[in-house]
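S.K.: fold the following, please.
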Amino acid sequence: MSTNPGNTFESAPLVNISNVLREFENNLGPSSRNDWFKFRTNRNRSFFYADLYNLQANVDLVLFNRNRQVVARSIRKGTQVELIRLGANDDQSPRRPPLPPGVYYMRVFTRGRRPTSYTLRMASARAPRTIDDPEPPPNGGGGGIGGQNSVLVRDINPGELSALALRTDFVVLNDELYFSADDGRNGRELWRSDGTSAGTQLVVDINRGAESSNPTNLTVFNNFIYFSADDGTGEGIELWRTDGTRNGTQLVADINRGQDSSSPSSFAVVGDTLYFAADDGRTGRELWRVTENNQVSQVADINRGTGSSSPNWLVEFDNALYFSASDGRDGVELWRSNGTIAGTVQVADLNPGDLSSSPSELTVVGDRLYFAADDGRDGRELWRLDSVSNSNRPVLAVDLNPGQVGSNPTDLIEFDNRLYFAADDGRDGRELWRSDGTTISTRLVADINTNFDEGSSPAQFAVVNDRLYFAADDGRGDGRELWRSDGTAGGTTQVDDIGGDQGSNPSSLIGIDDVLYFVANDGTRGLELWRFNT
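M.R.: Modelled structure (predicted):
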């Protein structure tokens, strides 16, 4: 190879490519995992072809534009031929847009430690048939573009400033995505999207002008979206709802009268009632509800007087509301309510006395309620509560990290009729686990970050199209990116590399039909709305 590749984006050498496939050969391994090439295209050469073969280990291809945005990728498993074809529409390739004129960067990289050689071929032309291909690559090829690209839905706040928060509340109403965003002009307000740039629009500017109403805790109830917001008129953060239109967006109740805020949060729907936590300025932060006819009232003053019970992690289970709260005597423990004062009771004092077990991540799978808690002996571990028809006392499901340290289960979610979560067993770092609620059924799904005593810290789980999607960092130089799993180690793979070496830090994942939506930062446009066709 006459041109030595660079090992960074900035050091990539400029190479000339034409309609004759040009070959580049080199080696990758533990000490050199990245090779970079730079090339130009013009308007007469919109079709682009690249393949990678002669591999002894897994090597992948990613094509970037000059702004470090991913244009295309091929991330096949093992030593399969990697292939990128842009501008083609034939039996071998799905329809892909042509490559616009400009400067581009090709990254050839390996995440593993096994040394390998490679042969990279690149060409550009007016049409696929005008490329001079001396012979096809060995071991197959020609099967289209490997990998699936995430797509920026819209750069709502143009430039490097972020439109979305890392933790953005996404909800779906009438097949559209609703969320809060800041476009740099109207402050942080309520938006919606149909998955297209043109269909991503401001719903209403509640706090008019450049100030923000900061809609949060978005929850669908009775064909409306309920949320907390501040319209800037002196009522503070209160309870609002919208039907998705400007005229249909209104204040539901000023629970804490005057300028102080009730700050409604932790919403959960049980039957025909929406429950939430709020502070009316008299009884502290307690449990409230909205009925189907939009009537707002307090359910119970759990921590009597001006003290707050601070209900949190509200969830429906066994035809009742379960949540964590403190009555001022037993610490933060597990509670249950049927919507009445008499029916609002403590389920169990797992950490006896005034100490707290602090139940969190309450998640229902089948006829069991799972949560994380600390009983004061085993550290923070996974607990379960069976349906009250079988038992009314929570039990420790599994002690993953024996002793008082605890495995600290987080991001609990139902997938494939099992519980999936992130935890640290004290050996593999924080990784992806699954459980049926017993010690024998609890197992590590995949050790994504195999570096000693490090974890990939999977989080932000969402189930779309029979796969579990999440954010993780495999420790191989890509940063925190988008992953998915079918519940097996072999089926747990990275699906995109949006942010380059810095990681895009995907968050707030949610699915609509076969499309995954999420917040990510590609390194140039801040935190914005992205989608991935699963």
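
S.K.: please make it C-alpha for all contacts and neighbour counts, starting now.
M.R.: Noted.

S.K.: so where do the helices sit in the stretch 251-400 of the chain?
M.R.: Here the stretch 251-400 of the chain has no helices by DSSP state H, counting those that start in this stretch.

S.K.: contact partners for the closest residue to residue 182 other than its chain neighbours?
M.R.: Leaving aside its chain neighbours, residue 182 sits nearest to residue 188 (4.0 Å; criterion: CA to CA, 6 or more residues apart in numbering). With contacts defined as CA atoms under 8 Å, 6 or more residues apart in numbering, residue 188 is in contact with 180-182, 211-215.

S.K.: can you count the residues close to the residue nearest to residue 309 when sequence neighbours are not counted?
M.R.: The shortest distance from residue 309 to any residue that is not its chain neighbour, by CA to CA, 6+ apart, is 4.5 Å, and that residue is residue 326. By other CA atoms under 10 Å, 24 other residues sit near residue 326.

S.K.: now do residue 185
M.R.: Under the neighbour criterion other CA under 10 Å, residue 185 is assigned a count of 11.

S.K.: how near is it to residue 231?
M.R.: Taking CA to CA, to the nearest Å as the criterion, residue 185 is separated from residue 231 by 16 Å.

S.K.: same check, this time on residue 253
M.R.: When distance is defined by CA to CA, residue 253 is 13 Å away from residue 231.

S.K.: comparing those two, which residue is more hemmed in?
M.R.: Set side by side, residue 253 and residue 231 show unequal neighbour counts under other CA under 10 Å, the larger going to residue 231 at 21 against 18.

S.K.: one more to line up against the first:
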Amino acid sequence: MPPQNRIHLSYIKTMNHSITFPGAKALTSLAIALMLAACGGGGGSDDVAGGGNEPAPPAPPSGTTHTLTVQVQGLPEGAALPIRYGDLSESLSASNDRLAIQASGTTRIALGKLELTTEQPYLVQCAFAEPLAGTLQSDGSLQASFSTDATQTVECSQKIALVLQQRHVVAPANKGSGLNVLTANLDGLQAQWLSPPLMVNKNTINNRVSALMNNELYVSASEDDINSPTGVELRATDGVTARLVKDINTAVNAGVGAGSDPGSLVALGNKLYFSAEAGPGGTTLWVSDGTEAGTQQVLLQGNAFINPEGLTVAGDKLFFRSQAKVYAIDKSGTVTDLGLTQTAGSFSVVGDRIFLTDDTGSQWFSDGTVAGTREFQAAWFNSAPIEFNGELYFSGAATSGETAKLHAIKPDGTGFRLVKDVIRVSPRFVLGDKLLLTVNQRGVTGSEWWVSDGTEAGTQIIKDAIPGPGGLAPEKIFSLGERLVFVTKEGEAGSQAPYYIWTTDGTAEGTKRLSAEGVEAFATKNIFKGWTQVGPGHAVFQIHEGGLNSNVAKLWITDGTPEGTKPLLDKNGQQLEAYSPGTQYAL
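M.R.: All right, here's what the predicted structure looks like:
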């Protein structure tokens, strides 16, 4: 910091008020101190930063004070960005988006950690944009120049964040491939791999190896080294840098950490829950607030939860199973034994509740409280129901001995009714005022999309998209806002049949193959790794352009529209690639 600023900032110790000027939302005590110094005011032993015997430099000449207006753009609702200058700090938001600072000479201005009042579905990154009213520092701060009145913009962008396999990231010898974190703008630009990379835990890639919380992506990973001294542990990244949250399993063998192998990562509010193995005691349930001290085992009456499974968020509760018992945790961390026994199986989210079948075959709903955990005997669900217009729609019947058809019933168990006399029906998603379902009419249309408004007459096939007995047979279905996107073999049989991306909005006109430049028919090594939803409105997919023997895939992003389907490009305009060895499948 220049000498004159040491004098100016010394006045902050005794001045805590602020003054508002026309055109400026805040002029704090920093501005007052700087203006006083510009007029020759101040003095005393505290005028030298840090004390000591260093003589105070002369005050700058009067008339050199200028205003720098810092304006933030692209900050989503529910987020606040602290701006630090000197010893002071102000927070900008979408509604309070500018700050006027008056000073002379130079002053360091830094962006603080984003503060969230609502959960954000994407990473948010903010940085000073060009043209810079000063010099950008290596830590991302701005050494602002007050030689003239100026405006400096801070640009914030929402980013997807996901884990994919990157080539040549494994140390030592910089060879091999590993799972790393990738971020990109929602329009596909500014895509980049985390560097230095993280080696994300391959053993848990199908077991929720990452979760977004408090504007960081938490991952189960080790450093970029096969000889990591900590092993696979819980780490966090903002997409630019990464940090170790806690070394849970501190055991080391020949310099290589044992690691706790975190898995099943899921966020509930501002807490992250996951399984981890701290030592010989086995895998237990853990919770983290993102700090080392706040990362600890979840206990109930002093006992840990062994081998937690099925971690699922519904409403404001986390549900899980441990040693065949079903539990719920609320946002305060209170654990409730729901009194249910389930050795295997899954939980289905139905509104703010879960639906499950226990070890006796009985079907239950739970809102995470004992009083709200009730057996449902008014109907038999062949599959998990879906809420639509105040009713539960499902494939099932009054009893398990009857043929499953499309029925509806009120959540309280009354109003049981047949909606449509169709079998092999699966309610899938609600899009606005439409319930979308698939019906497999074997030997006729095959599996195609249907739409329902809840009436018999209003429940019908959208269109016979792929004529013939095979049908459209949609797979890997994602809900992206106002439409669904999915992959299909378009009626062709066989493991090597090509896949295509389709979309539907519940209308005949809107049910079609997604045609975009560069994306028509293409191949990927593995459909389950090559087609991933990221956030509520986007999916990332891979295209293998080198033929059946290629292990390198180009990366794309889509929002389900042709214009929103674009390659992921880095800052130099080059398309990013993933590394995907394995059995060849088409997409």
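
S.K.: before we move on, the earlier item: quick one: what's aligned to the residue nearest to residue 309 of the first structure in the second structure?
M.R.: The equivalent of residue 326 of the first structure in the second structure is residue 358 (alignment by TM-score structural alignment).

S.K.: what does residue 460 of the first structure give?
M.R.: Residue correspondence, TM-score structural alignment: residue 460 of the first structure in this structure matches residue 476 in the second structure.

S.K.: thought that match was touching residue 486?
M.R.: Yes - with contacts defined as CA atoms under 8 Å, residue 476 of the second structure counts as touching residue 486 at a distance of 5.5 Å.

S.K.: higher neighbour count, those two?
M.R.: Counted by other CA under 10 Å, residue 476 of the second structure and residue 486 do not tie: residue 486 has more neighbours, with 21 against 13.

S.K.: what's the closest non-adjacent residue to residue 579 of the second structure?
M.R.: Distances taken as CA to CA, 6+ apart put residue 552 closest to residue 579 of the second structure, at 4.8 Å, once the chain neighbours are dropped.

S.K.: next, count neighbours for the one you found.
M.R.: Other residues near residue 552 of the second structure number 22, with proximity taken as other CA under 10 Å.

S.K.: ok, now the one 4 residues further on?
M.R.: Residue crowding around residue 556 of the second structure was assessed by other CA under 10 Å; the count is 22.

S.K.: mind checking how far it is from residue 502 of the second structure?
M.R.: 15 Å.

S.K.: what of residue 586 of the second structure?
M.R.: 14 Å.

S.K.: try residue 211 of the second structure
M.R.: Remark: distance between residue 211 of the second structure and residue 502 of the second structure (CA to CA) = 27 Å.

S.K.: what of residue 193 of the second structure?
M.R.: As it turns out, when the distance is counted by CA to CA, residue 193 of the second structure lies 28 Å from residue 502 of the second structure.

S.K.: same question for residue 410 of the second structure.
M.R.: Separation of residue 410 of the second structure from residue 502 of the second structure (CA to CA): 33 Å.

S.K.: higher neighbour count, these two?
M.R.: residue 502 (22 against 17).

S.K.: doesn't that one fall inside a helix?
M.R.: No - counting by DSSP: H, G, I helix; E, B strand; the rest coil, residue 502 of the second structure is not found in a helix; it is strand.

S.K.: show me what contacts the alignment partner in the first structure of it?
M.R.: Mapped onto the first structure by TM-score structural alignment, residue 502 of the second structure lines up with residue 483. Contacts were defined as CA under 8 Å, 6+ apart; by that measure residue 483 of the first structure touches 469-472, 492-496.

S.K.: in strands, which of these fall?
M.R.: Under the assignment DSSP state E, the contacts of residue 483 of the first structure contribute 469-472, 493-494 to strands.

S.K.: tell me the contacts of the match of residue 326 of the first structure?
M.R.: Residues 340-343, 364 are the ones in contact with residue 358 of the second structure under the rule CA under 8 Å, 6+ apart.

S.K.: residue 310 of the first structure and residue 469 of the first structure, how far apart?
M.R.: Here residue 310 of the first structure is placed at a distance of 31 Å from residue 469 of the first structure (CA to CA).
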